[in-house]
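J.: need a structure here:
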Amino acid sequence: MNSGALLGNAVPPLMITILAWVAPSLAGPTLPFGVRIPAARADAPVIAEQRGRYRWRVGAVGAGLIVVGTVLAATTPLTWSGALPALVLAVCLAAFARARAAIAAVKRDEEWYRGLRQGVVTDTSLRTEPERFPWFWSLPALLVIAGTAVTGVLVYPSVPERLAVHFNTSGYADQYATKSIGSVFSLVFAQVGVSALLVVVSWFSFRARPELDPARPADSARRHRRFSVRAVISVLLLAACADLSMGVGAWSMWRVGRLSPALVLLPLLLGLAIVVGIAIRTGQAGSRLPAAAGDGAAEPDTGVVQREDDRYWRGAGSLYVNRADPSLLVQKRSGFGWTFNFGNPRALLLCALLVGVPLVLPLIAH
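T.: All right, here's what the predicted structure looks like:
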């Protein structure tokens, strides 16, 4: 197996391990591993203990699986490119669920919410004076799509009649199709579909219900504004990088006849690095942004804590299911960005469309 194929086998599980290791740092202090806690308990020993154990498990087991999987991929004819990331992801999710359960158990046993005033808060200015959607940052994706399409038109006459449309992990073509508009421009159609879907998701998430802290509502509203803009920008830049990867794949189909896994992965890695960098600087819901608005004066604490709502988060705390909540998307409990309200039928329909359209597009193209 060549170095490109080895890179293709090692990079996806490595990225999953890195993202999983970073994830606990993105959540606010009142949501360790997706467990809602009072701010006064943010320094509880069990939280630091579980964070350390989680990162040790993710780092050690993830690195071990990557090494073993890469060696097996290099020494056996079996393909591990799909199984290895799935296995690493399963390990990371299991470690997260274990840490979450341990914190939730201590929270329950010690009755952390006993005697506290719980509440929710809203800021009407987020609707009357909303932030503008950052449409400008969709231009890189549009330019990449346009460049790929124009290149396809120019090289179309010289494209071979039997066109390579799929490549194995070593970069060699293993499926061919007859030259046609659909086959030649299949990746251009994919670029349009992926970018459109990411823009749609960004637009809906930009208007999702904010998670404001009733203890400091004004400050959390300011954080939410900056978080929403930065998160959408990161998604739009990721779309451009994904389009660039598909553009590399299209050029390989048209002119080269062989795919370089490293060249395809490089733009995607750049996009993920942008998302992770913005996430680390911003934090989920703006939790890593400075507390003061600029003059150094901290907002006084109202004495109200956020409502304890763990019962709506299922599994490892990653699935939000609340039939009484009309929201389509809500902020994640861990990681960066938003997730669907799986208790809302409209959200389920939107999720089905987002998953189904990318699966249908290649069939239409061919």
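J.: CA atoms for contacts and neighbours, from now on please.
T.: Noted.
J.: neighbours around residue 166, how many?
T.: Applying other CA atoms under 10 Å, we find 18 residues neighbouring residue 166.
J.: ugh, wrong one, residue 341
T.: 25.
J.: if I look at it, how far off is residue 320?
T.: Going from residue 341 to residue 320 by CA to CA, to the nearest Å gives 5 Å.
J.: what does residue 244 give?
T.: Using CA to CA, we find residue 244 at a distance of 33 Å from residue 320.
J.: And residue 217, by the same measure?
T.: Residue 217 is 23 Å from residue 320, by CA to CA.
J.: can you check residue 79 too?
T.: Computed as CA to CA, the residue 79 to residue 320 distance reads 35 Å.
J.: Can you point out the buried residues in stretch 33-49?
T.: Along stretch 33-49, these residues count as buried under the neighbour rule (16 or more other CA atoms under 10 Å): 33, 34, 35, 36, 37, 38, 42, 46, 47.
J.: I misspoke; the intended subject was stretch 188-200.
T.: Buried residues in stretch 188-200, counting neighbours by 16+ other CA under 10 Å, are found at 188, 189, 190, 191, 192, 193, 194, 195, 196, 197, 198, 199.
J.: Just the ones in helices from those, please.
T.: With DSSP state H as the criterion, helices contain 188, 189, 190, 191, 192, 193, 194, 195, 196, 197, 198, 199 from among the buried residues of stretch 188-200.
J.: Save those residues as TSV, and put in distance to residue 115 too.
T.: Formatted as TSV, these follow (distance: CA to CA, whole Å):
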residue	distance to residue 115
188	58
189	57
190	54
191	54
192	53
193	51
194	49
195	48
196	48
197	45
198	43
199	44
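J.: So if I had to pick from residue 217 and residue 320, which one is more boxed in?
T.: Comparing residue 217 with residue 320 by neighbour count (other CA under 10 Å), the higher total belongs to residue 320, at 23 against 20.
J.: Please pull up the helix or strand immediately following the helix or strand that residue 141 is a member of.
T.: Following DSSP states H and E, the helix or strand that holds residue 141 is helix 139-155. Elements were assigned by DSSP H and E; along the chain past helix 139-155, the next helix or strand is strand 162-167.
J.: contact partners of stretch 70-86?
T.: Taking contacts as CA atoms under 8 Å, 6 or more residues apart in numbering, the residues outside stretch 70-86 that touch it are 1, 6, 8, 9, 10, 12, 13, 16, 65, 66, 69, 169.
J.: To check against the first, give me the structure of this:
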Amino acid sequence: MIGFWISFIMICFVGIVQIFIPYLLKKTVVFGVTIPASHLEDQLVMQAKKIYSIAIASIWLLLLVGYSIWSILVIQSEDLQIIVGTAIMFLLMIISMLFYAYFHRKLRIKKQQHQWGADLTEVKVVDTSLREQDEMLPLSYFISLAFVPVILIIYTYFQYSLLPEQIPTHWGPNGEPDAFTEKNRFSVISLPLIMLIMQALFAALTEGTKRSGMKISVINREKSAHKQLVKRKYTSWFMFLTAFLITILFSFLQLTTIHHGIVGNGIMLTIFITFILVILIGSIIFSVKVSNLEEIGDHSSFSGGITDVDDDRYWKGGLFYFNKDDPSLFVEKRFGIGWTINFARPMGYLIVFVPIIIILFIGFFA
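T.: All right, here's what the predicted structure looks like:
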């Protein structure tokens, strides 16, 4: 039942995040549309959030109950339980995006028809002094992790004769390897190589975010600046935590491949479960911390006839940011917690997609 419980916890986490996400984000950006503070109490704005959350909660409960009954009453393999559980998570996210697209269109049309914010003067605030207060983790933290896969690669080659003829490439929910490839000079170091690429990806994402601009509210500059600084700090901590945990897990898997039987099945399973739980708990804490910052109201969209710059025109569907005049590689998401690419900046594509292609390449040829 390990496969069921892992999937059950993941479905619960994804579902809860999707249900409450409209209330976790910046109040003046609703379903990817900038809403002036004078219209935040508009009936459509209030109903859109409520209907979305109720609908997603109902669908989530039906899927969760259905999956639980199927897994408990019908004897299935753990692999199949995880496959179906993963499919349910993706289905839930697809459904939530369909609801998002519907409400995004409704709000965008009403905003255009009623000219929300047309009588306000847009003002952009730039404060270069904030760079000195930025507490995002330095690149050296991520570089330090890179020593681990390098040492593992060297150690693996020294212990090449001890390695089995079949190298594990996949581990099941019970912590045991269930897919293998033939031993060669490349396949034996594929796991440390993937680890190294993933560390580079997290380092590049953090550094790109660090160099991106901070959007400061024209009304309450101090509160807005504080939120930006804290969000960036939390983001870098969460990135490093994830990279650190991946380093520990992959190192453990590599060492157990070299020294097979060094630990029992129970320890393997415990490490896998601990890894998943720590990532989930870290994600929850990160989400709560970020959402709590939004409780620091700044009413940045309406005051004294001025407003922040409305950049809706740069957001395609409220999800994809295209602004060639913005040097930032990454910007805050409008729907979801975290950061997304400025798709008008080619370097962003390189940072995100090149490591993924390299990992797929390693996995294919290993």
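J.: Fetch the TM-score of the aligned pair.
T.: TM-score for the superposed pair, counting by TM-score structural alignment, normalised by the length of the first structure: 0.81. Supporting figures: 352 aligned residues with a CA RMSD of 3.5 Å.
J.: count of neighbours near residue 179 of the second structure?
T.: For residue 179 of the second structure, the tally of surrounding residues (other CA under 10 Å) stands at 12.
J.: Tell me the secondary structure at the aligned partner of it in the first structure.
T.: Residue-level alignment of residue 179 of the second structure against the first structure, with TM-score structural alignment as criterion, gives residue 175. Here residue 175 of the first structure is strand, with the state taken from DSSP: H, G, I helix; E, B strand; the rest coil.
J.: Might you report the residue contacts of residue 175 of the first structure?
T.: If a contact means CA under 8 Å, 6+ apart, then residue 175 of the first structure has 164, 165, 166, 167 as its contacts.
J.: Around the first one, count how many other residues there are.
T.: Using other CA under 10 Å, residue 164 of the first structure has 26 neighbouring residues.
J.: That one matches what in the second structure?
T.: With TM-score structural alignment as the matching criterion, the partner of residue 164 of the first structure in the second structure is residue 168.
J.: Touching, that match and residue 175? I think so.
T.: No - the pair residue 168 of the second structure and residue 175 does not pass the contact test of CA atoms under 8 Å, sitting 11.5 Å apart.
J.: Aligned counterpart of residue 192 of the second structure in the first structure, please.
T.: Aligning on TM-score structural alignment places residue 192 of the second structure opposite residue 188 in the first structure.
J.: Let me see the contact set for that match.
T.: Shown in contact with residue 188 of the first structure (CA under 8 Å, 6+ apart): 145, 148, 149, 246, 247, 250.
J.: Residue 339 of the first structure looks like it's in a strand, true?
T.: Yes - using three-state DSSP, the assignment for residue 339 of the first structure is a strand.
J.: Wait, it touches residue 330, no?
T.: Yes - look at residue 339 of the first structure against residue 330 with CA under 8 Å: they come within range, at 5.6 Å.
J.: Mind telling me what residue 222 of the first structure corresponds to in the second structure?
T.: Match for residue 222 of the first structure (TM-score structural alignment): residue 226.
J.: Which of the three states applies to that match?
T.: Taking three-state DSSP as the rule, one finds residue 226 of the second structure in the helix state.
J.: Could you check how far it is from residue 71 of the second structure?
T.: 47 Å.
J.: more neighbours, these two?
T.: It is residue 71, of residue 226 of the second structure and residue 71, that has more neighbours when counted by other CA under 10 Å, with 21 against 16.
J.: Which parts of the second structure are strands?
T.: The residue ranges that make up the strands of the second structure, judged by DSSP state E, are 29-30, 33-34, 121-123, 166-171, 177-182, 306-308, 315-316, 320-321, 330-332, 339-341.
J.: any chance of the ones you listed in CSV, plus distance to residue 289 of the second structure?
T.: Output for the strands of the second structure, formatted as CSV (distance: least, CA to CA, whole Å):
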stretch, distance to residue 289 of the second structure
strand 29-30, 18
strand 33-34, 23
strand 121-123, 28
strand 166-171, 33
strand 177-182, 37
strand 306-308, 24
strand 315-316, 25
strand 320-321, 24
strand 330-332, 15
strand 339-341, 15
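J.: Could you look over those strands and pick the most buried one?
T.: Between those, strand 33-34 has the highest mean count of neighbours, a mean of 25, where neighbours are mean count of other CA atoms under 10 Å.
J.: can you give me the offset of that one from its chain's centre?
T.: Put simply, strand 33-34 of the second structure sits 22 Å off its chain's centre (CA atoms, centre = their mean, to the nearest Å).
J.: so it aligns onto which residues of the first structure?
T.: With the alignment judged by TM-score structural alignment, the segment of the first structure matched to strand 33-34 of the second structure spans residues 35-36.
J.: Give me the mean distance between stretch 226-233 of the first structure and the second structure.
T.: For stretch 226-233 of the first structure, the mean deviation from the second structure after alignment is 1.4 Å (mean CA distance after the TM-score superposition for the first structure).
J.: Any chance you could list what contacts that stretch?
T.: Residues from elsewhere that reach stretch 226-233 of the first structure (CA under 8 Å, 6+ apart): 131, 133-134, 137, 202, 206, 275, 278-279, 282-286, 336-337.
J.: Kindly recompute the last result at 7 Å.
T.: For stretch 226-233 of the first structure, the external contacting residues (CA atoms under 7 Å, 6 or more residues apart in numbering) are 134, 137, 202, 206, 278, 282, 285, 286, 337.
J.: which of the residues in that stretch are buried?
T.: Residues of stretch 226-233 of the first structure classed as buried under the neighbour-count rule (16+ other CA under 10 Å) are 227, 228, 229, 230, 231, 232, 233.
J.: Stretch 70-77 of the second structure too?
T.: Neighbour counts using 16+ other CA under 10 Å place residue 71 of stretch 70-77 of the second structure among the buried residues.
J.: what do you get for stretch 131-145 of the second structure?
T.: Buried positions in stretch 131-145 of the second structure, judged by neighbour count with 16+ other CA under 10 Å: 135, 136, 137, 142, 145.
J.: how far is it from where the chain is centred?
T.: 19 Å.
J.: Quick check, residue 29 of the second structure in contact with residue 37.
T.: No - taking CA atoms under 7 Å as the contact criterion, residue 29 of the second structure and residue 37 are not neighbours in contact, 9.8 Å apart.
J.: list the contacts for the closest residue to residue 186 of the second structure other than its chain neighbours?
T.: When the adjacent residues along the chain are set aside, residue 186 of the second structure lies closest to residue 366, with 6.5 Å between them (CA to CA, 6 or more residues apart in numbering). For residue 366 of the second structure, the contacting residues are 186, 187, 190, by CA under 7 Å, 6+ apart.
J.: roughly how far apart are residue 366 of the second structure and residue 148 of the second structure?
T.: Residue 366 of the second structure sits at a distance of 20 Å from residue 148 of the second structure (criterion: CA to CA).
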